[in-house]
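A.B. asks: Structure, please.
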Amino acid sequence: MAPADTATPKLHASDIGSIKAFADSNGDSPIPSSYYSIVEARDDVADHLASSFPVIDFSLLTSPDPLLHADTVSQLGKACAEWGFFMLTNHGISEKLMKEVMDKSHEFHNLPVEEKKEFADKGPLASIRHGTSFYPESELFHYWRDYLKVMTLPEFNFPHKPPGFKEVAYDYSSKTRAVARTLLQGISESLGLEANAIIKSTGFDSGLQIFVVNLYPPCPQPELALGMPPHTDHGLLTLLYQNGIGGLQVNHNGRWVNVNPLPNSLIVNTADQLEAVSNGRYKSIWHRAVLNNKDTRLSIVVANGPDLEEEIAPAPELVERGEGIRYKKMKYREYFSKVQQVTRLVDTSRLDKVRINPQN
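C.D. replies: This next block holds a predicted model:
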């Protein structure tokens, strides 16, 4: 638990336009008490489970050998069912492109605060949003993070600076979308569905994609603050790439597990709408970002979702097998713009809004 506040001011996220600028100017000074977001001890981290984190070889999933493909589909289904997260290797996105997108993302966050003000967050449906913390209007505490969020599909948007960022991001967004599409085909097969079943039922090919760059500066008191609180992701699949600085923790069977990605791998997680489509077979898993007091962590997150106008519901084939309907229909736009954005992220799941029985 955080200590009683004695010397640090009670600042709100609205008072701090950039946590990077704030951290740069305050050095090792104590953090504001409004950032005391640690509400449980850090000793619940199960380090022995990190080596069990699933790894999927994308090249085997796309192999023309039916036996290799089938075996990888089985591994993919197991990873989704048991972890809701997996590491993806041999995904076909070049190391050169991944380095370029990381370098340009750093350049954006290193721009002067004044130059980024034109991209200030104006709400969840704004095409380009720059801000700090998580959801300041609904959160109980503030979080040690600056972000850039851009809608790159169904129409491509992007900041015009720094030079070259837009072009690199377009290439990276396109390639990660193709990877996500192939993964969804494999996930459909793992559920016993036709390969394109989830793609068709969610309108994936005309769906939403959001490109997010999270920056977590060194925090003088990482034992008190979080970069992001425990949360699940909206959409179908999220693909994450980071700069080699650890911080992602996944909740696995009630224990937090540090994720240690292999170089140039992607971390993939199943998200809220995939849980609903799979009728609860594949859960949307809680995860969080922890901090350190030495290094800046930067993560590039590409969230891939359904068509905003599509009603998301369990796949009929799964319901027909006698499983029963476990999730109500909800238009993705409503979930994204209302439920996902305003639900306070403490002791509740946003999916409870669509679960038939929220206790399950």
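
A.B. asks: C-alpha from now on. contacts and neighbour counts both.
C.D. replies: Will do.

A.B. asks: Centre of the chain to the host helix or strand of Ser188, how far?
C.D. replies: Assigned by DSSP states H and E, Ser188 belongs to helix 165-190. Distance of helix 165-190 from the chain centroid (C-alpha atoms, centre = their mean, to the nearest Å) equals 14 Å.

A.B. asks: same question, stretch 332-348
C.D. replies: Offset of stretch 332-348 from its chain centre (C-alpha atoms, centre = their mean): 14 Å.

A.B. asks: cool, and stretch 16-29?
C.D. replies: On the basis of C-alpha atoms, centre = their mean, stretch 16-29 sits 24 Å off its chain's mean C-alpha point.

A.B. asks: What of stretch 23-39?
C.D. replies: Computed by C-alpha atoms, centre = their mean, the chain-centroid distance of stretch 23-39 equals 24 Å.

A.B. asks: Quick check: which helices or strands does the helix holding Ser188 pack against?
C.D. replies: helix 66-82, helix 95-110, helix 197-202, strand 237-242, strand 297-304 (3 or more C-alpha pairs under 8 Å, 6 or more residues apart in numbering; DSSP states H and E).

A.B. asks: how about this one, so we can line them up?
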Amino acid sequence: MAAVNPTSSYDRLKEVKEFDESKIGVKGLSDSGIVTIPRFFVHPPETLSDLKPNTSKSCANIPIINLSNKDSSTHRPEIVNQIKEAATTWGFFQVINHGVPESILEETIRAIKDFHERPHEIKAKYYKRNENSGVMYSSNNDLYRSKAASWHDALTAWMGPSPLEVEELPQICRNEVIAWDANARKVAETVMELLSEGLGLEAGKFKELTFSEARALVGHCYPYCPQPDLTMGITSHTDPGVVTVLLQNQIPGLQVKHEDDWVAVNPVPGGLIINIGDFLQIVSNGEYKSVQHRVLANSDKNPRISVVEFFNLSKWKGDGYYGPLPELLSAEKPAIYRNFTQQEFLENFYGKGLDSKSLIDKIRIQG
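C.D. replies: Down below sits the predicted model:
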């Protein structure tokens, strides 16, 4: 008798669809007390083979930059240098003394956690998959595009460039989301000024290019996972935009790729994590680097909460293209990326699962 293929009866798309249509998210699965995760969450061995950071790098951490003297003519050049160095070598750094009150940080985390802990019937009203505008609650924005699902849910709000109708936001976190958007934008604009100066440009250049207008706020929840060695919180990827501002609670899990090793990012109380996106790597003509990062599945009984604000440009250039800033190019430093269109940018992001530098690879000029 021929051996039975154990995978022959497995209909992955059917299981994914049933999970999606249930609208319970991974929080619902976790709360149900399951001890085995559904098969479509299990990642291949090549993804799972290096989940533990290199022990020789265990003491490393991303740079921490103090912004308290950013307006001092004496101290600002050193802060610019620190941020330039971090954006060039790590692509990630934490900022402290950034001006956001600790109460705002705590209230934002609490409000996002409260939303994710609402009963299924309440959250289900926001569950949808129409990306790029309004408010969307979902599990895995790339659920149907990825090869394996990851163990997280997210509440996403597109805050700009078109103003969001605040009534669309869940009432339990409405005020906190609006306040966080305003504060995250201030921090991003401060960091963008310092990054711009690091390239030898005017401080306001990135704001002039509308780098802080198109904003998406994502409140992630990584609930307890009963089999954290079989799945991911979020798979390895680079962010597609300009910069990202990240607020997280004290549950670990975030890792950054640095010099071919995964380094755990230890949260600093009161700190905010900033990372460089693919778009900024391109417009800086490779001076600043977007870096792979991932989140491990959460083995802690308490949920890991992170609030991420993504920043991108909103006004495309008059000729419909974008690429390295002309001011940064010269005979000695020619463009290493070609120009690209907004349609290319959007299709590259929404046409597949999360990945690393795929747009950068597509538009790189071969020497």
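
A.B. asks: residues in structure 2 aligned with the helix holding Ser188 of structure 1?
C.D. replies: Alignment of helix 165-190 of structure 1 against structure 2: residues 173-198, by TM-score structural alignment.

A.B. asks: which of the residues in the matching stretch are buried?
C.D. replies: Residues of stretch 173-198 of structure 2 classed as buried by neighbour count (16 or more other C-alpha atoms under 10 Å): 173-174, 176-178, 180-181, 183-198.

A.B. asks: Check stretch 25-37 of structure 1 too.
C.D. replies: Neighbour counts using 16+ other C-alpha under 10 Å place 31-37 of stretch 25-37 of structure 1 among the buried residues.

A.B. asks: Quick check: the aligned residue in structure 2 for Glu115 of structure 1 vs Ser139 of structure 2, distance?
C.D. replies: Matched to structure 2 by TM-score structural alignment, Glu115 of structure 1 sits across from Ile122. Between Ile122 of structure 2 and Ser139 of structure 2 the distance is 15 Å, computed by C-alpha to C-alpha, to the nearest Å.

A.B. asks: In terms of neighbours, single out the busier of these two.
C.D. replies: Legend: neighbour count by other C-alpha atoms under 10 Å for Ile122 of structure 2 and Ser139, higher for Ser139 (26 against 13).

A.B. asks: ok, and the closest non-adjacent residue to the aligned residue in structure 1 for the more buried one?
C.D. replies: Using TM-score structural alignment, the partner of Ser139 of structure 2 in structure 1 is Thr132. Leaving aside its chain neighbours, Thr132 of structure 1 sits nearest to Asp146 (4.2 Å; criterion: C-alpha to C-alpha, 6 or more residues apart in numbering).

A.B. asks: what helix or strand is the match of Glu115 of structure 1 on?
C.D. replies: helix 120-123.

A.B. asks: with structure 1 superposed, average distance for that helix?
C.D. replies: Mean deviation of helix 120-123 of structure 2 relative to structure 1 after superposition (mean C-alpha distance after the TM-score superposition for structure 1): 2.2 Å.

A.B. asks: mind checking how far that helix is from the chain centre?
C.D. replies: 25 Å.

A.B. asks: count of neighbours near the residue mapped onto Val301 of structure 1 from structure 2?
C.D. replies: Superposed on structure 2 with TM-score structural alignment, Val301 of structure 1 falls opposite Val308. For Val308 of structure 2, the count of nearby residues is 21 (other C-alpha under 10 Å).

A.B. asks: Now do the nearest residue to Val308 of structure 2 once chain neighbours are set aside against Lys128 of structure 2, distance only.
C.D. replies: The shortest distance from Val308 of structure 2 to any non-neighbouring residue, by C-alpha to C-alpha, 6+ apart, is to Leu246 (4.5 Å). Distance of Leu246 of structure 2 to Lys128 of structure 2, given as C-alpha to C-alpha: 24 Å.

A.B. asks: Of the two, which one has the most company?
C.D. replies: The neighbour count for Leu246 of structure 2 versus Lys128, taken as other C-alpha under 10 Å, is higher for Leu246 (20 against 16).

A.B. asks: what's the counterpart of that one in structure 1?
C.D. replies: In structure 1, Leu246 of structure 2 lands on Leu240 (TM-score structural alignment).

A.B. asks: what's the answer for Asp153 of structure 2, then?
C.D. replies: Aligned by TM-score structural alignment, Asp153 of structure 2 pairs with Asp146 of structure 1.

A.B. asks: now do Asn81 of structure 2
C.D. replies: By TM-score structural alignment, Asn81 of structure 2 lines up with Ser74.

A.B. asks: so how many other residues sit close to its match?
C.D. replies: Ser74 of structure 1: 18 surrounding residues under other C-alpha under 10 Å.

A.B. asks: what's the burial count for the closest residue to Pro252 of structure 2 other than its chain neighbours?
C.D. replies: Setting aside the residues directly before and after it, Pro252 of structure 2 is nearest to Asn266 in space (C-alpha to C-alpha, 6+ apart), at 6.7 Å. By other C-alpha under 10 Å, the residues close to Asn266 of structure 2 number 17.

A.B. asks: is it true that Asn266 of structure 2 touches Val256?
C.D. replies: No - taking contacts as C-alpha atoms under 8 Å, Asn266 of structure 2 lies outside contact range of Val256: 10.7 Å.

A.B. asks: any idea how far Asn249 of structure 2 is from Glu259 of structure 2?
C.D. replies: 26 Å.

A.B. asks: follow-up on the earlier one: what's the next secondary structure element after the helix holding Ile122 of structure 2?
C.D. replies: Next along the chain after helix 120-123 of structure 2, taking DSSP H and E as the criterion, comes strand 135-138.
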